[in-house]
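Colleague: Quick one, what's the 3D model for this:
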Amino acid sequence: MHLENVVWDARDPRRLGRFWAAALDAEPMTDRPECFEARMILSGDAFLDLCFQRVAAPSSAPARLHLDLAGGARQRDVVERLVGLGATHTDIGQGEVPWVVLADPEGNAFCVMEDREAYRGTGPIAALPLDSADPDRDAAFWAEITGWIPWNGTAGAVTLRHPSGAGPLLELCPEPEPKRGKNPLHLDVRADPGDGDPSARLTDKGARQVSRAGELPWLVFTDPSGNEFCVLPAPPG
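Modeller: Next up is the predicted model:
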């Protein structure tokens, strides 16, 4: 399996997707009222897709996954550009911090980070912080299902990255509170040819299966800390 998608639940996928595609210089692939998809090339054949799916009422539960965007020495310029695209400044209780917290057009908070050595060369997304009840345990779980490897990241998180060294960091961060409600953003992994049914393998690693085979075109699980993710079928051939 490999990590393929970051997925947003959206009231208006086209509007939200176009914002993020412009923000991250991603190439739109699907542009429909009910579904918008764009692709970010990380390096060579490594990519990350941004997917926006229509839901009647996106979850209002506290976000456990968000995007940290690279700002660095150009942080102010990056913020101004994002605001020009439709982002707004927001207060989530961050206090005095060196990063800037914004919200996308549907209110999902994200950060524009200050200069950090760990974020050099990541591209526009510096990190994908994911709340975890046990970061060491969950890092081992996500490494198993994504193929990403341990990486020297920022203090306070256990970090993984694509083995090419390209693209964002996946940061397993100590959760401020136990999970409640559905995550408005989640990750998808794609099965590789020959993987077969991943259910037993994943549950043995601490996942919980939410959907049964045949109910959806993909399988829905939660990781050991309760964060939703989907396993997409292997590509044909």
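Colleague: make it CA atoms for all contacts and neighbour counts henceforth
Modeller: Will do.
Colleague: if I look at residue 137, how far off is residue 5?
Modeller: Using Cα to Cα, to the nearest Å, one gets 22 Å for the distance from residue 137 to residue 5.
Colleague: Looking at the two, which is more packed in?
Modeller: Residue environment comparison for residue 137 versus residue 5 gives the larger neighbour count to residue 5, 23 against 16, counting by other Cα atoms under 10 Å.
Colleague: Tell me the secondary structure of the more buried one, please.
Modeller: Under the three-state scheme (DSSP: H, G, I helix; E, B strand; the rest coil), residue 5 adopts strand.
Colleague: ok, now residue 76?
Modeller: Here residue 76 is recorded as helix under three-state DSSP.
Colleague: Could you check how far it is from residue 66?
Modeller: Using Cα to Cα, residue 76 is found at 20 Å from residue 66.
Colleague: How about residue 168?
Modeller: Here the distance between residue 168 and residue 66 works out to 12 Å (Cα to Cα).
Colleague: State the helix or strand in which residue 188 lies.
Modeller: strand 185-190 (DSSP states H and E).
Colleague: same for that strand, what does it pack against?
Modeller: Helices and strands touching strand 185-190, as assessed by 3 or more Cα pairs under 8 Å, 6 or more residues apart in numbering; DSSP states H and E, comprise strand 2-10, strand 228-232.
Colleague: one more to put side by side:
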Amino acid sequence: MALRPVNVNMKALDDAAIGGFWAEALGWELASEAPGVTNVEPGGGFVWPGAAAVCVDVVSVPEAKTATKNRTHIDLATTSEAHRAELVARLRALGAKPVDIGQGDVPWTVLADPEGNEFCVLEPREIYRDTGPVAAIVVDCVDPRAMARFWGDATDWTVHEVTDERAVLRSAQQGVGPYLEFLREPGAGGKTVPDRVHIDLMPYAGEDQAAEVARLRGLGAVDLDLGQGDVPWKCLEDPEGHEFCVLRPRGTA
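Modeller: Model prediction:
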């Protein structure tokens, strides 16, 4: 039994506009599975879900983002300082704005998309040379060690690093796709608003969604009611309250 991260799920007032922004930012393509949902996926024959990329799903909601910083964000990879400068300039032309989240003097650039979702454009780093445009999905947390235990057991991704300050996971397929990073942020506990950005997990073909959800509860996940009603996915929270969804396996009605 195993689950894999397949989407970064973002809420937006205008899913088409924000989906378009992220498609331009990543150099990916747009699709739409239903009204109010815009999918952003790699082109070039990529078949979702796949280990080479965790895609972006933008879902329309009536509520605007609050001033509260998202606990989950995307880090974008760059290959050179010139590439970083060009990417930052291009993203600002698309509507991104610089934001101060207390980062201080750092070599990366912190921006927010046109609806205020924070993200980082990283300086060139050797570790991210083969990730594609998304270097990492980054989650603020209180206890990286606890997150490594839960997410390492919840998914089939390999835990690469665990310290008091961070935990790093990546697909078990060597050298493929982005990293999942949990960074210690003491203020990340005590959630005050629903998560604007979360991760979607999916069982592999032939696996049972209900059995996976039961397994996650045994690991410390709890059910989450956001008023979603009767939907084909299951909403949960990890032991620190980070929201996530378990989708049905591909091909399941």
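Colleague: TM-score of the superposed pair?
Modeller: The TM-score (TM-score structural alignment, normalised by the length of structure 1) is 0.90; 237 aligned residues with a Cα RMSD of 2.6 Å.
Colleague: JSON lines for the helices and strands packed on strand 185-190 of structure 1, including distance to residue 128 of structure 1?
Modeller: Listed next are those as JSON lines, based on distance: least, Cα to Cα, whole Å:
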{"stretch": "strand 2-10", "distance to residue 128 of structure 1": "9"}
{"stretch": "strand 228-232", "distance to residue 128 of structure 1": "14"}
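Colleague: of those strands, which approaches residue 215 of structure 1 most closely?
Modeller: Comparison of those against residue 215 of structure 1 by Cα to Cα identifies strand 228-232 as nearest, at 12.8 Å.
Colleague: give me the stretch of structure 2 that the closest one matches.
Modeller: When strand 228-232 of structure 1 is aligned against structure 2 using TM-score structural alignment, it corresponds to residues 243-247.
Colleague: Secondary structure element for residue 136 of structure 2, which one?
Modeller: Counting by DSSP H and E, the secondary-structure element that holds residue 136 of structure 2 is strand 134-141.
Colleague: So which elements touch that strand?
Modeller: Contacting strand 134-141 of structure 2 under the criterion 3+ Cα pairs under 8 Å, 6+ apart are the following elements: strand 72-76, strand 179-184.
Colleague: how big is the angle separating the longest one from strand 3-12?
Modeller: Read that as strand 179-184 of structure 2. Interaxial angle, strand 179-184 of structure 2 versus strand 3-12 (axes from the mean of the first three to the mean of the last three Cα atoms, to 10 degrees): 70 degrees.
Colleague: Buried ones in the helix or strand just after the strand holding residue 188 of structure 1, by neighbour count?
Modeller: Using DSSP H and E, the helix or strand that directly follows strand 185-190 of structure 1 along the chain is helix 199-204. Along helix 199-204 of structure 1, these residues count as buried under the neighbour rule (16 or more other Cα atoms under 10 Å): 199, 202.
Colleague: against structure 2, where does helix 199-204 of structure 1 fall?
Modeller: Counting by TM-score structural alignment, helix 199-204 of structure 1 sits on residues 213-218 of structure 2.
Colleague: Contacts for that stretch, please.
Modeller: Outside stretch 213-218 of structure 2, the residues within contact range by Cα atoms under 8 Å, 6 or more residues apart in numbering are 154, 223, 234, 246.
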